[in-house]
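# Sharing a model prediction with you, sequence too.
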Amino acid sequence: MPQPGFRVIPAASAPVLLFTAVLIHASPAGAAPSPGYGTGAEPVYIDLDFSRVDRKVDERFLSVSIDASFMTQEKFMYLLGSPKLRTLAKALTPAFLRFGGTKQDFMRFVPQRQYSPLKDYRTSSFHYTGNSCERFELPELLEKSLKQEWAQQALILYLEEQLGKYKPVNFSENAVDLLYAFTNCSGLDLIFGLNELFRTSDNAWNSQNAELLINYCESRQYIMSWELGNEPNSFEKKAGVRVDGYQLGQDFLHLHKILQESKLYSSSDLYGPDISQPRDHRKDLLTGFLETAAGAIDACTWHHYYVNGRDTSLEDFLDPEVLDTLAVKTNEVLETVNSLSPGKKVWLGETSSAYGGGAIGLSDTFVAGFMWLDKLGLAARLGLNVVIRQVLIGSGTYHLVDDNLDPLPDFWLSLLYKRLVGPEVLKITAASKSGQNLRLRIYSHCTNKHSSSYRRGSVTMFILNLRKNPATISLPAQLLNSTVEAYVLQAPEPGLEGLKSRSVALNGVVLKMVDERTLPPLRGIKLPAGKHLKLPGFSFAFYVLKEAGAPVC
């Protein structure tokens, strides 16, 4: 029997290779090696199918959200005018920006043009006219003041989330203008979540407030898509309101009709129902909804978090059994959708590491990248079309950008993913001679053709090493002379405590912005020809196979 290795499979080959989480021998404990080629641990041999694209996701696959809680006081919406934040957001395009979350179902649109939530500041020159992004910039002194106030507000909102008690909030045209200006000037595609908890006496959705908002947005010619309600399966717990799947479907059909009657929004997309991940006692909600209103939505959305932020641990973030729960829940949703609405796209409409606002000291640190990168790889492989990260900025501890508007480790990971990983998913398998299982997870896509300088036919692998010891990955004979560029991400400090760092090093260099408007260059290391790649312990990396020559790429 030939030795296992990396085989480029011709189109006529019969077997279809499936992904496996890789299991390897660990090398002796010691200092993590520098990124590059090397030996030491038993090699993991990989097979990659270049004959066809296994799946293809949306170019906006990695998308982001701003939680509706950001609008609880309109003055904080002015932070969206920060040139620094716009620089960071623009770097993640193409992407959707979802505005929604728990607070959306406690918000009321109240037109009051004469009202300025920042009447004590000189903001008359800071107004978005719809075609002047240069003027949509927050003055530096005002930004500093608002960031300080937001840090206090974020703590209040976090405590509100823990208590599960939500105060109603009003917002005006001004807040909508600021939100749209940010998305439009950053190049993001806005999805706006409407309040589903406005109910009539017979428990149908009361659309009056939504129509008021939709009419305003149409008068301003704001291009956007729509959602209705956030996690309707928890309405009873949050607000004492129970909505079954049939009624939820009727509510969406009502909104769909309103949009169809609009000149501007007749062709806009509608997404839903944004349910929580499946649980036995509420699986009927998605079934009833799809039986009633599958034709009204352009994608079926659901939410996923791995763990409870209140009682999780660092070990959970590195546990392959925890990571694999995504596949279990995804397959449950896909089975339901495919049986009732075959061909309907399925999205992770909101997702992060830990629910309840995130896990303090974990969700905003380097270790969170293991959950995030594995989720991106596994979701694409399983057939989810879009993954919306909770949140770009906002309350909680699972944000990509902190309260000072500085990028956190998961932002840099997301940026590298955007630049290097294309929408075409390739099949990959991996195995070691011993068959002993340790924690190495490998995914493969065509390299992004649009945001990288790599030639067509290039392939990007991304690999996660969930152990402290380095892992060795064996390249095939066909690619021994091929150039590989490595982008290895590690915590700046060693050991388990280093995994809680709010910084990340790329090939040994800690990443940070050059200035308020400039991102650093993200350069890979060109590796000399060789047989093995060595990935340090507790790290993850992107490897671009520049001369792979994959015909499907």
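Happy to help now that I have it.
# make it CA atoms for all contacts and neighbour counts henceforth
Will do.
# quick one: the helices in the stretch 51-200 of the chain?
Under the criterion DSSP state H, counting those that start in this stretch, helices of the stretch 51-200 of the chain are mapped to 83-90, 140-163, 173-186.
# Could you dump those into a markdown table and include distance to residue 25?
Formatted as a markdown table, these follow (distance: least, Cα to Cα, whole Å):
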| stretch | distance to residue 25 |
| --- | --- |
| helix 83-90 | 39 |
| helix 140-163 | 42 |
| helix 173-186 | 46 |
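# a markdown table please, covering those and showing mean neighbour count and distance to residue 332.
Formatted as a markdown table, those follow (neighbours: other Cα atoms under 10 Å; distance: least, Cα to Cα, whole Å):
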| stretch | mean neighbour count | distance to residue 332 |
| --- | --- | --- |
| helix 83-90 | 21 | 33 |
| helix 140-163 | 15 | 28 |
| helix 173-186 | 21 | 33 |
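# The ones you listed: which one's closest to residue 377?
Counting by Cα to Cα, residue 377 lies closest to helix 83-90 out of those; the figure is 21.6 Å.
# Alongside the first one, take a look at this:
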Amino acid sequence: MPHPRFTLVRNTVAASLAAASVCASLQGQVTLQPKSMRRVAQVDPRYVSFNVEAIEITGGRFWKPFPKKDQPPAAPGTTTDPYQYRPPIDLSRPKIRKLAGALAPSYMRVSGTWRNSTYFQDDDAPQMSTPPAGFKGVMTRAQWKGAIDFAHAVGADLVTSVAISDGTRDANGDWTTTQAKTFFDFTRKAGGHIAATEFLNEPTFAAQGAAPTGYDEAAFAKDVKAFRTFLKAESPETIYLGPGSIGEGVPMIVGMPMPKMLSTEKMLQASGPVFDAFSYHVYTTLSPRCVGKMGLSWEKVLTPAYLDRNPDTEAFYAKLRDTYLPGKQIWLTETGEAGCGGSPWASAFIDTFRFADQLGSLARRDVQTVMVNTLASSDYGLLNEETLNPRPDYWLAVLWKRLMGTTVLDAGPAPDATLRIYAHCMKGVQGGVSVVALNIDKDAEHALTLPAAERYTLTAPELLSETMMLNGKPLQAGEDGTLPAITGERAKAGEQKLPPASITFFTVRNAGNAACRGK
């Protein structure tokens, strides 16, 4: 996560009736026909993935969690110091390994703004107390080896970026390969493999990300071309991701002036088609850590306009992809509830609606992977950083991984702005279909009619609760990270009620969908 930086389409009843896979009445009841849902996209098996920030690996000052109370405050506040020091994260703990392993297969991205200026200490000595000139942090061999071993243990493929700060530059200011080469060479020696990499984290905010003074689009283009030459010689099988931009398309805070930033379009015009896949980042808002009372209040979260920030941002970057990298995949390599470590309610049930809608809407748009920031740090972590206990977003990720396959289906339009429906082929079941329905109305039920299914309804005692309920029972991991049995309830064919403020997965094992029968 970087340092501070600064439409709804309403479907008509007629459009719903015209869809092959859904019918709608004037009362908003929806009839789903899973057998006839057509394939619209395909995502990576590692669609739901996570970040472990480089500064977590090295130790350092990262976003300080908000003080915990019975409930997060309704009105955003500020903290005196937005950061707190953390020692290097211990990725050898059995609990974190077991919980992260439940998300396999996944990508584990080790990057972030601090990675831009992190020196790789290529020896076995203790961590330097002071970074070399031109760097702000130090990563040791032992620390990076710990990350490599963790990735192996949890079924994750590594994604990263490299240092680009003044310490990597020659007398002319040109980026040099020395640091990147020692990093890649040691990764191989340690038994690791970098599946994909960006050059630097978030070049649109280069000035905030330790880039040299005066860094512009032309400098970026020169650097990424040099890095491509290095990468294709050093690790040709590694996917070159870029540009890794953020902050364009949809303002994170409506009405707030943005700081000076680089233009992704100008960067791509200058660099040419050097990237193997297009990457971008998105946060739907900024934490009150960075913007104080201008931050979004939790009452605005369950609204179509807020949820649509994800697909609207993707649409902006997808247009640039189509223009400058046509035919290339698009990856979301960093995302979370709010930039600057998450809002006070990022760890609460209310955020699962944003997360579920993000996963559903971006899969339909053929985004290949969504990498959540972070696994276990600050308020937006999937796990509580002190106890490692799962938060609601973690449970949502587990349900998604277990039930939703990689083939994305057209669930058809819903007749109401407060009902959102997404469908995939059911994971591991030939011909089966999985549906997820979000009722974002806090006061009223919705209803679906569909064939016999298994039902998994997620609710909470309160929207700001950190307790997630599955079919009325709290979800809780064991002290060692063992997950409870996650089973659905049998639902007969016919109408199914969706409680207010709920997320419900349905698995239709015998749907007989031709697109879900495999080859």
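Okay, I see it. Because the structure is predicted, anything quoted here is derived from the model rather than measured.
# TM-score for this pair?
Here the TM-score for the pair of chains, by TM-score structural alignment, normalised by the length of structure 2, is 0.81; 456 aligned residues with a Cα RMSD of 3.0 Å.
# returning to that earlier point: wait, which of the helices of the stretch 51-200 of structure 1 is closest to residue 18 of structure 1?
helix 83-90 (34.6 Å).
# Can you give me the neighbour number for the closest residue to residue 531 of structure 1 other than its chain neighbours?
The spatially closest residue to residue 531 of structure 1, leaving aside those adjacent along the chain, is residue 475, at 5.3 Å (Cα to Cα, 6 or more residues apart in numbering). Residue 475 of structure 1 has 21 neighbours, counted by other Cα atoms under 10 Å.
# what about the helices in structure 2?
Assigned by DSSP state H, the helices in structure 2 fall at 13-18, 54-58, 94-101, 141-154, 178-189, 217-234, 264-271, 288-291, 304-307, 309-324, 351-364, 392-403.
# Determine which of the helices of the stretch 51-200 of structure 1 approaches residue 336 of structure 1 most closely.
Across the helices of the stretch 51-200 of structure 1, the minimum distance to residue 336 of structure 1, taken as Cα to Cα, is reached by helix 140-163, at 30.3 Å.
# angle of the closest one against helix 83-90?
On the basis of axes from the mean of the first three to the mean of the last three Cα atoms, to 10 degrees, helix 140-163 of structure 1 is oriented at 60 degrees to helix 83-90.
# so helix 140-163 of structure 1 matches what in structure 2?
Counting by TM-score structural alignment, helix 140-163 of structure 1 pairs with no residue of structure 2.
# got the contact list for residue 474 of structure 1?
Residues near residue 474 of structure 1 by Cα atoms under 8 Å, 6 or more residues apart in numbering: 5-6, 43-46, 531-533.
# Could you measure from the aligned residue in structure 2 for residue 334 of structure 1 over to residue 312 of structure 2?
Aligned counterpart of residue 334 of structure 1 in structure 2: residue 318 (TM-score structural alignment). According to Cα to Cα, to the nearest Å, residue 318 of structure 2 and residue 312 of structure 2 sit 10 Å apart.
# more neighbours, the two?
Applying other Cα under 10 Å to residue 318 of structure 2 and residue 312 shows that residue 318 carries more neighbours, namely 23 against 17.
# Can you tell me the closest non-neighbouring residue to the more buried one?
Leaving aside its chain neighbours, residue 318 of structure 2 sits nearest to residue 330 (7.4 Å; criterion: Cα to Cα, 6+ apart).
# What is the neighbour count of the one you found?
For residue 330 of structure 2, the neighbour count with other Cα under 10 Å is 24.
# That one matches what in structure 1?
In structure 1, residue 330 of structure 2 lands on residue 346 (TM-score structural alignment).
# How much space separates residue 203 of structure 1 from residue 240 of structure 1?
Where residue 240 of structure 1 is concerned, residue 203 of structure 1 sits at a distance of 12 Å (Cα to Cα).
# Check residue 270 of structure 1 too.
Going from residue 270 of structure 1 to residue 240 of structure 1 by Cα to Cα gives 26 Å.
# Please say which of the two ends up with more neighbours.
Applying other Cα under 10 Å to residue 270 of structure 1 and residue 240 shows that residue 270 carries more neighbours, namely 24 against 8.
# how about that one, what does it touch?
Per Cα under 8 Å, 6+ apart, neighbours of residue 270 of structure 1: 225-227, 256, 296-299.
# Map it onto structure 2.
Mapped onto structure 2 by TM-score structural alignment, residue 270 of structure 1 lines up with residue 240.
# so how far is residue 502 of structure 2 from that match?
Applying Cα to Cα to residue 240 of structure 2 and residue 502 of structure 2 gives a distance of 39 Å.
# same deal with residue 354 of structure 2?
12 Å.
# Point out the most buried one among the helices of structure 2.
Of all the helices of structure 2, helix 54-58 carries the top mean neighbour count, a mean of 25, counting by mean count of other Cα atoms under 10 Å.
# After superposing, tell me the mean distance of it to structure 1.
If you overlay the two and look at helix 54-58 of structure 2, the average distance to its match in structure 1 is 2.0 Å (mean Cα distance after the TM-score superposition for structure 1).
# For residue 247 of structure 1, see how far away the aligned residue in structure 1 for residue 152 of structure 2 is.
Here residue 152 of structure 2 is matched to residue 184 in structure 1, going by TM-score structural alignment. Counting by Cα to Cα, the gap from residue 184 of structure 1 to residue 247 of structure 1 is 34 Å.
# Residue in structure 2 paired with residue 65 of structure 1?
Under the alignment (TM-score structural alignment), residue 65 of structure 1 pairs with residue 51 in structure 2.
# Now the residue nearest the centre of structure 1: closest residue in space that isn't a chain neighbour?
Taking Cα atoms, centre = their mean, the centroid of structure 1 lies closest to residue 389, which sits 2.8 Å from it. Leaving aside its sequence neighbours, residue 389 of structure 1 sits nearest to residue 64 (Cα to Cα, 6+ apart; 4.6 Å).
# Check whether the one you found really touches residue 386, as I assumed.
No - contact between residue 64 of structure 1 and residue 386 fails when scored by Cα atoms under 8 Å: they sit 10.1 Å apart.
# Could you pull up the residues touching whatever residue of structure 1 lines up with residue 300 of structure 2?
Alignment note (TM-score structural alignment): residue 300 of structure 2 maps to residue 316 of structure 1. Residues in contact with residue 316 of structure 1 (Cα under 8 Å, 6+ apart) are 307, 322.
# And residue 316 of structure 1, how far from residue 215 of structure 1?
Look at residue 316 of structure 1 and residue 215 of structure 1: by Cα to Cα, they are 46 Å apart.
# Please apply the same query to residue 305 of structure 1.
Taking Cα to Cα, one finds residue 305 of structure 1 at 35 Å from residue 215 of structure 1.
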